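Engineer: Next input, structure requested:
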Amino acid sequence: MLTWVFSTIVTGLLTLLAFQRMFYPYFWDDLNYYLKLRKVGAAVKSRMKSGVITYLDCFVHQARTTPGKSFIVFESQVLTYEDVDLRSNKFANVFKNEGGLKQGDIVALLMSNEPDFICVWFGLCKLGCEVAFLNFNIKSKSFLHCFQSCGAKTLVVGSDLVSCREEVLSSLRDNGIDLWVTDSSSTVKGLHTLLDKVEKASGEAQPPMATTPAKLMSNFLFIFTSGTTGLPKAARVSHIKAVMCMGFLRLCGARAGDNIYVTLPLYHMSASLLGIGGCIELGATCVLKKKFSASQFWTDCQKHKVTVFQYIGELCRYLLNQPKTEAETTHGVRIAAGSGLRADVWKEFAKRFGKIQIREAYGLTEASIGFLNYTNEIGPIGRAGYFNKRNLPFDLLRCDPSTYEPIRTESGRCVRANKGETGILVAPVSAMNPFLGYAGNKEMSEKKLLRNVFREGDVYFNTGDLMLQDHRDFVYFRDRIGDTFRWKGENVATTEVSEILGGLDFVQDVNVYGVAVPGYEGKAGMAALVLKPDMELDGKRLYNHLVQNLPAYAWPWFLRLEVKTHVIHYIIQCMPVTLP
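Structural biologist: Modelled structure (predicted):
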């Protein structure tokens, strides 16, 4: 009898297992990831009970828990968690005593990747200031727009960026903006020096500010994004968003003993919140690079014993274009985490550089919707199984192919896209997934929201991204809608480029859009120009105009000239550069 019962149970389990493998092959992957998410969430709740609530709280807690652990490795410098804590205290005291900064003040930060980016940022956070990260590639007009839109009254600029910003700095100084430079001396009038004062400053910590769970819903940072149109927008990043980002590397499989290589710019969320924040959450070491170098990448990985690195799709393609070296297969890297990796590059990368787990992800600066491909499937950005949708709900909506507006029924409700059908990715706005909007741009903030989507009164955030969920529940990124495209890891607003080109006296009309280039991630810029009657294209002036007004990634690489009855297409020949 017992033998019969035992054999029946075994047969039933084997049948169930066969059924699962046939119809739900990723069940265990989905469940394991869901349990990981729950574990990370439980750890956050446990920290909150002891008063460790915000991103800064997590850093201070880590500095007290593992003070002697290496936190930042940069060139020949090594700073422990305690070193960064102490130095950020000094910056806080200088800003408070010399600059009069206080809780609630907004401070813009224009710095390259370096340890003091983090020390200045944390020092300002310790005063309760809200920091705005500025992209150091943008030119004067966009720079001034960004600075003004976030409402900052103070700017901290890196010493290496002063010489190329003197004109803008003079303009800000004349308008009463308080200017600081991370240097011991400066020849620029009106620029307060920091490093000489920091060396003499006290390392005493600021009195702790009251932190409550309610504070998680308030603004922590401003990070600029091109959004879907126009000049860059100051996206408000909530404290809860920043804390959620800190778990990313752990979910990718990183551990406390890892050396994590960060070469992406710190003014982006990927490096500052996912990368630096991920290291803090783990108690790991960040190997910080001033600027990505394809030729030095694997040598750096060997030198610093890198085990995890962050990527964007372009970075991986650059590595594949490098000549083969011994270091590219004798490194100790086991995980690469990032986004934007094309399937063909993914396959070649995995084949060439050894057994590195690729963890492709998708996320947004403005909202907390995100995906992570925790399987070995090449191509998708993540999965949309039952467990994942319980944790981070989202929907794909059918849209009009000409306007990309969501299709609504006669009752005014939106329609969900079917599996295998491309739709707009939207996510419900809630206390755990807030959208704080763009600073100084209420109209654009409202445009990102969809109301009465499935029922009266509901509110969804419109990502502006087209996605597809296949019949196996894998999610694929398809395209970005709106007046924007992505090139060299940056978002390019077509209206901004059009406005700049329209400033040339020989241009009558201009239209800018992105075009796919075989073998390249994202889209390159194409500018369709109509010249004024009796005027010719001046390539040299065009090139100089672009250099002065736009970062290189925003330049149109192709021109489409409409000349009377025919159209001329060609790559801009006047530029002393080629597609990478």
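Engineer: drop to CA atoms for contacts and neighbour counts, all remaining ones
Structural biologist: Fine.
Engineer: Run the chain-centre distance for stretch 182-194.
Structural biologist: Relative to the chain's own centre, stretch 182-194 is displaced by 30 Å; criterion: Cα atoms, centre = their mean, to the nearest Å.
Engineer: Can you report how many residues lie near residue 275?
Structural biologist: Residues lying near residue 275 (other Cα atoms under 10 Å) number 29.
Engineer: run this one through as well so I can compare:
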Amino acid sequence: MLPIDGNSSQTNMLVWVVLAVVVLLGLLFRFPYFFQDVRYVFKKLKLRRLILKHMQTNYTILDRFTDAVKTHPHKPFVHFKDETFTYRDADKLGNKVARVFLQSGQVREGDTVAMFLANEPMFLWLWLGLAKIGCSVALLNYNIRSRSLLHCFSCSGAKTLVAAAELRDAVEEVLPSLLEQQVRVYILADRSDTSGVESFKDKMSQASSEPLSKDLRSHVTLQSPAVYIYTSGTTGLPKAAVLTQAKLWGMSWLQLSSGVNSKDVIYVSLPLYHSSGFLGFTGAIERGITLALRSKFSASQFWDDCRKYNVTVIQYIGETVRYLCNTPQKLNDRSHKVRLAIGNGIRADVWRNFISRFGNIEIREFYGATEGNFALMNYSGKIGAIGRDTFLHKKFFPYAVIKYNIEKEEPVRDSSGFCTEAAKGEPGLLVTAISVRTPFYGYARNLQQTEKKKLHNVFKKGDLYFNTGDLVRIDEDNFVYFQDRVGDTFRWKGENVATTEVADVIALADCIKEANVYGVQVPGQEGRAGMAAVSLRDGQKFDSADVFKHIQNFLPAYARPRFMRIQSSLDVTGTFKLLKVKLVEEGFDPNLITDPLYFLDEKEKNYIPLTQDIFSGLTSGKIKI
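Structural biologist: Below is the predicted model of the structure:
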């Protein structure tokens, strides 16, 4: 054997280093996102292990909050208008809320309480207080009314309702039904003159703010429901998606995954009843940071708020970013401390415009359904993408993009009955594996709708997948792009609109026999605007003013169809399912449609004939909707 001297050993080492560098450079050239992909998956695996650790000790988001109170009691927790509440303030106010419910004698550990209010600090104190006594909370959309309000309240299983004072009329409209069900109703006021409605704030002001025993929630585990958040999903009426304590942890780590640190201040102007807004709140708890809360999004006040509260992180949905870009340009557009934006639904052109105008803000576009068991994040900064498709990610968090028949509204299956994956560049249905590690909790008190979201025997007999209801496309570089929603739901103004629910309301108008509701694309707008093809009752004419008044009374603004198409009869399949594909393709173009068309005019408070001039105004952007 030849002797190995020191110089030879160093030479060999140098050769190996050079080879390693060459291989590394080649790897980076061939797979430029390799290390980002690996780091993302490892981070998700680390968070999965952390959830398992929390499960062993039943450590919840509330426990994280109480630890934060001990660690930095005087740190600002919430800025709202001209008020600031510290972590200790929030803790004491939560204790007061908890005692009001305990003293009522009706609310106990394991119960569900429904909250019906807009963004305000009281929303946060209510959730904290109810969590302290082991209760889950149903977050009702404050836009809903009448039958929808009763439906959403009932499907949560709640027996107590807490509503904002400004929503008193909406509560009183359904009060007889609530009292019939022996529901206890509170209004956030110092007094109530309505029989069957109790005041809340006076009781809260008299309650003790002393700490409560953890024994009051001793039976809460990470498998216990923490929150019910309503989603139209893709299968009709609003449903209460179940967020367990474990799922709430997973979703609250969005800020951590996006790069939020303990010194950040996050601005939340999205509704707290939505998962995005609510997770801005719980994510702030997880990070131990300050939350700047606004009652409602305002494009004109957005950057002034960011400057006022020294905001460094903002949340968005696609529409809010577009609204910001559409405001008049100002000299101080880049005068702010915002470094990071977290959200979903931003169009590529709006993305470019946003960073060009407001500065090099890092955008973390993510994908995930409230009730889903899977999430994607655009960690590479690729404009327009929602994430990346990688072998490693798919290995540990199984998912697939399968061929989908839009006309039949079902996955394409081969002769063996199994699904096939969509080709690169081909839009397909995103489905995610359901397992012990990636569970799907479904909807409260709605087994039928829970089952409708499951796909059996997708690639082999016995497997089980969650149907996201979303069409996505994977390009040649493995970036994933959102394409559209399928089924009965479309998005408009940041809300999911359930076509079945809207059609049911329209059909109650005196002159209308049937309604087929769908979403149509409008140039320059995110999502799809609502349109209804309707047939009239025998001998009736289209009473546009009456239909407008009816729709205004029973549907929130975002769900009101912008267009009406009057047909002699509605086209159906052999199984009497309404056909929509051709209607969607034709949209509201009077050049393609001979049926009478109408446009919702808010100023006239009427549906007016859709003329060629109105059509041109809508497609050019001169007429706003």
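Engineer: Show me where the stretch 351-500 of the first structure has its strands.
Structural biologist: 357-363, 370-372, 382-383, 395-397, 422-428, 449-451, 459-469, 474-480, 484-487, 490-493 (DSSP state E, counting those that start in this stretch).
Engineer: Distance to residue 231 of the first structure and mean neighbour count added to the ones you listed, as a markdown table?
Structural biologist: Below are the strands of the stretch 351-500 of the first structure laid out as a markdown table (distance: least, Cα to Cα, whole Å; neighbours: other Cα atoms under 10 Å):
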| stretch | distance to residue 231 of the first structure | mean neighbour count |
| --- | --- | --- |
| strand 357-363 | 21 | 21 |
| strand 370-372 | 25 | 19 |
| strand 382-383 | 30 | 24 |
| strand 395-397 | 27 | 22 |
| strand 422-428 | 23 | 24 |
| strand 449-451 | 19 | 18 |
| strand 459-469 | 16 | 21 |
| strand 474-480 | 17 | 18 |
| strand 484-487 | 11 | 22 |
| strand 490-493 | 7 | 22 |
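Engineer: Which among the ones you listed is found nearest to residue 135 of the first structure?
Structural biologist: strand 490-493 (10.2 Å; Cα to Cα).
Engineer: Mean per-residue distance, that closest one versus the second structure.
Structural biologist: By mean Cα distance after the TM-score superposition for the first structure, the fitted strand 490-493 of the first structure averages 0.4 Å away from its aligned residues in the second structure.
Engineer: The aligned residue in the first structure for residue 23 of the second structure: neighbour count?
Structural biologist: In the first structure, the residue matched to residue 23 of the second structure (TM-score structural alignment) is residue 16. Residue 16 of the first structure has 12 neighbouring residues, counting by other Cα under 10 Å.
Engineer: Strands of the stretch 51-200 of the second structure, start to end?
Structural biologist: Under DSSP E, counting those that start in this stretch, the stretch 51-200 of the second structure gives strands at 76-80, 83-86, 112-116, 136-139, 160-164, 184-188, 197-199.
Engineer: now, of these, which is deepest in the fold?
Structural biologist: Ranked by mean neighbour count, those are led by strand 136-139 with a mean of 26 (mean count of other Cα atoms under 10 Å).
Engineer: whereabouts in the first structure does it align?
Structural biologist: So strand 136-139 of the second structure sits over residues 130-133 in the first structure, by TM-score structural alignment.
Engineer: Thanks again, I'm all set now.
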